[in-house]
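Asks: what's the 3D shape of this:
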Amino acid sequence: MDELIGAAQRHPAKYWHKLDDGRIQCDLCPRDCKLHDGQRGACFVRGRVGDAMVLTTYGRSSGFCIDPIEKKPLNQFYPGSSILSFGTAGCNLACRFCQNWDISKSRSFDKLMDQANPEAIACSAQKYGCKSVAFTYNDPVIFAEYAMDVADACHARGLKTVAVTAGYIHAQPRREFFSKMDAANVDLKAFTEEFYIKQTGSHLQPVLDTLRYLKHETDVWLELTTLLIPGLNDSSQEISAMSDWIIKELGPDVPLHFSAFHPDYKLTDIPPTPIETLIRARQIALDAGLRYVYIGNAHHTEGDTTYCPSCGSELIVRDWYEIKQYRLTADGHCNHCNAVIAGRYERFTGQFGRQRIPVRIGASA
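Replies: Okay, here's the model as predicted:
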């Protein structure tokens, strides 16, 4: 194991077993990395030391920020509330279009300058008046042990927890990980196996399995995000097929966010997503029967707004991450026709707004 990783960063990891040939197999995600002593998995942060698996980023973060919940994006999970967000380093996917590549693709632990134990994070979130804590920026699946401990500390203080993830995880750790989460935004990166293999180095089916599991076997509030990349996953046929699958397998009430791509990492030769593409995708999904479809990473008030699927009234009008009008009852009913609006709600007393506030959290604060 890398000399930069001292004993303090070698936190015991779960989800592995020994193979007959002497290697250790990581059982966290479908990559099934098989390691000799001193080797790391594809995620870079889970590795073998001696005869055990360790997590090298436990208690170490790339930074903490207080965000609006809509930035995750979650539009129907306590709208207007604030959320303490943080991530670590590494990722178990290899997305060529990663928008957080400096963190998720990091192979240097100088990115992890902020240290905080689970109790310190929960305490800080409560101190700053946050409704919830988000595991984001890189995929929390790869630091599952840390995220789950933070979630326990948050729940002890009455805080909610949110996973922003690609959903690339095996069944057993999936059960344990999501049992600690109150909400998730899952990146459904495309709807073809070819895209997943060529652009992410992974497979589509495990993600679909995670989505079915979340919807049908948990109480986790679920929203989806698809980053539309021109020429790769933005055809009308693919968007239609994906929308039909969501309705059939997850139901019409799962919110779907179509997000704009900008050139980054290894896809700098592809232009940004035109707003017309996002509008077209949203309309296809609505026409297919999805009730809540949003546009992200682009200024489009209609695509930011939550509408009542029963009477069509504007319920939550947003300008970027700022709520301009809020017309829902405390228990999530339309103020006009009293229809139930899918999501998690409480009495709306104000909003955090569009600001983003970096914070420092001491290791034992």
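Asks: from here on, just use CA atoms for contacts and neighbour counts.
Replies: Fine.
Asks: what is the longest strand seen in the chain packed up against?
Replies: Criterion DSSP state E: the longest strand present in the chain is strand 221-228. Contact here means 3 or more CA pairs under 8 Å, 6 or more residues apart in numbering; DSSP states H and E; on that basis strand 221-228 packs against strand 183-187, strand 256-260.
Asks: in TSV, list the ones you listed along with mean neighbour count.
Replies: Output for the helices and strands packed on strand 221-228, formatted as TSV (neighbours: other CA atoms under 10 Å):
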stretch	mean neighbour count
strand 183-187	23
strand 256-260	25
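Asks: now distance to residue 37 too, for the ones you listed, in a markdown table please.
Replies: Converted to a markdown table, the helices and strands packed on strand 221-228 look like this (distance: least, CA to CA, whole Å):
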| stretch | distance to residue 37 |
| --- | --- |
| strand 183-187 | 33 |
| strand 256-260 | 41 |
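Asks: and this one, so I can compare the two:
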Amino acid sequence: MMENCSKPLKSTDKATCPVCFRHCRLGEGQRGFCHGRVCKEGEVVAQNYGEISSLCLDPIEKKPLKRFHPGSKILSVGSYGCNLSCPFCQNYEISFSCNKNPPKIPTKYISPEELCYLAVSKVPVNNIGLAFTYNEPLIGYEYVRDCGKLIHKAGLLNVLVTNGTCEIEILEEILPLIDAINVDFKGFSSNFYSEFLGGNIDQTMNFIKKASEKCHVEITTLIIPGYNDSDKEMVDICKWIASLKNGENIPYHISRFFPRNKMKNVNATDVELVYHLADIAKQNLKYVYEGNC
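Replies: The predicted structure is shown next:
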């Protein structure tokens, strides 16, 4: 049975996970915070490699990507696990239901070759490629890399939907294979990221900056009443986005929160507030979209 990384281990014979700021130090058989990576034979590898929990042909706008091949569809694939702990997670069934071994969520192994074949088979129904989404795909970046190479070889496109919580070295390894990214940028407060999400805002900001220099990037922020919904925060986050290379042209999605996961007692975001914040965003950004309204 795999051990959870919260259990104390001996200080010897540990391996360090390279993926995100946590750098989980793991003994043999121990899983990291994300529950998707495990120490095996002295190396931290993706335990969720090819273990698919979700597979669906989606409109590209659902990712959401509004200015990347609009009107097309994309084969969307997800596994399990996440390196953040957002209490409002919309996909918590696959992100957080993996704290047992084996994970509670049912999965099916699909090899990169088989997944590429499936993507190609959907081209006649307007599929443009493959989107890694639903859970956090970069905790299993090796699968993204291996599938991405085959997808490009087949003449199709790769899309990444991510929280942007990974080291630049990991991003640089896969970025040549990625054609578009939607980053879930959850707010503009260090405390909000560290205390509420268990994340690191600096790592996400560095991710967005690097990615936006190399491929098509769109950004999404879920507006949670009382947490990240102030006018000032919207002004600050949009000014920062606009400061990036060609930043004023980065599409920005402002999405409405609905009660979910551990925040079922919080009211849904007022539609009027979403449109109000979108008006503020438009002062610095050209392409602003209201979501879930």
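Asks: still on that earlier bit, closest to residue 165 of structure 1 out of the helices and strands packed on strand 221-228 of structure 1?
Replies: Closest approach to residue 165 of structure 1 among those is made by strand 183-187 (5.0 Å; CA to CA).
Asks: which bit of structure 2 covers the closest one?
Replies: Mapping strand 183-187 of structure 1 onto structure 2 (TM-score structural alignment) gives residues 180-184.
Asks: returning to that earlier point: the longest strand of structure 1 vs structure 2, average distance?
Replies: Taking mean CA distance after the TM-score superposition for structure 1, the mean distance separating strand 221-228 of structure 1 from the aligned residues in structure 2 is 0.3 Å.
Asks: what's that strand aligned against in structure 2?
Replies: Under TM-score structural alignment, the counterpart of strand 221-228 of structure 1 in structure 2 spans residues 216-223.
Asks: with adjacent residues omitted, what lies nearest to the residue positioned nearest the centre of structure 2?
Replies: Centroid check for structure 2 by CA atoms, centre = their mean gives residue 162 as the closest residue, at 1.7 Å. Leaving aside its sequence neighbours, residue 162 of structure 2 sits nearest to residue 183 (CA to CA, 6 or more residues apart in numbering; 5.1 Å).
Asks: I figured that neighbour hits residue 165, correct?
Replies: No. Using CA atoms under 8 Å as the test, residue 183 of structure 2 is too far from residue 165 to be in contact (9.5 Å).
Asks: ok so residue 12 of structure 2 is a helix residue?
Replies: No. Under DSSP: H, G, I helix; E, B strand; the rest coil, residue 12 of structure 2 sits outside any helix and is assigned coil.
Asks: count of neighbours near it?
Replies: Residue 12 of structure 2: 8 surrounding residues under other CA atoms under 10 Å.
Asks: just residue 67 of structure 1 next, same as before
Replies: 24.
Asks: any idea how far residue 215 of structure 1 is from the alignment partner in structure 1 of residue 92 of structure 2?
Replies: Under the alignment (TM-score structural alignment), residue 92 of structure 2 pairs with residue 101 of structure 1. Distance from residue 101 of structure 1 to residue 215 of structure 1, counting by CA to CA, to the nearest Å: 29 Å.
Asks: which of the two has more residues huddled nearby?
Replies: residue 101 (20 against 17).
Asks: can you tell me what residue 21 of structure 2 aligns to in structure 1?
Replies: Residue correspondence to structure 1 (TM-score structural alignment): residue 21 of structure 2 is matched to residue 30.
Asks: which residues touch that match?
Replies: When contacts are counted by CA atoms under 8 Å, 6 or more residues apart in numbering, residue 30 of structure 1 touches 168, 169, 170, 206.
Asks: tell me which helix or strand it sits in.
Replies: Using DSSP states H and E, residue 30 of structure 1 is not contained in any helix or strand.
Asks: for it, give its distance to residue 140 of structure 1.
Replies: Distance of residue 30 of structure 1 to residue 140 of structure 1, given as CA to CA: 15 Å.
Asks: about what we covered before: and for the match of strand 221-228 of structure 1, what's in contact with it?
Replies: 64-65, 68, 179-187, 208, 211, 229, 250-257, 269, 274.
Asks: try stretch 288-306 of structure 1
Replies: Stretch 288-306 of structure 1 has contacts (CA under 8 Å, 6+ apart) with 75, 240, 243-244, 247, 251-261, 275, 278-279, 282, 285-286, 307, 309, 314-320.
Asks: which among the residues you listed end up buried?
Replies: 75, 240, 243-244, 247, 251-261, 275, 278-279, 282, 285-286, 307, 309, 314-320 (16 or more other CA atoms under 10 Å).
Asks: in structure 1, what range does stretch 53-61 of structure 2 match?
Replies: Counting by TM-score structural alignment, stretch 53-61 of structure 2 corresponds to 62-70 in structure 1.
Asks: just give me how far the matching stretch sits from the chain centre.
Replies: Mean C-alpha position of stretch 62-70 of structure 1 versus that of the full chain (CA atoms, centre = their mean, to the nearest Å) differs by 12 Å.
Asks: do stretch 72-87 of structure 2 as well
Replies: How far stretch 72-87 of structure 2 lies from its chain's middle: 6 Å, per CA atoms, centre = their mean.
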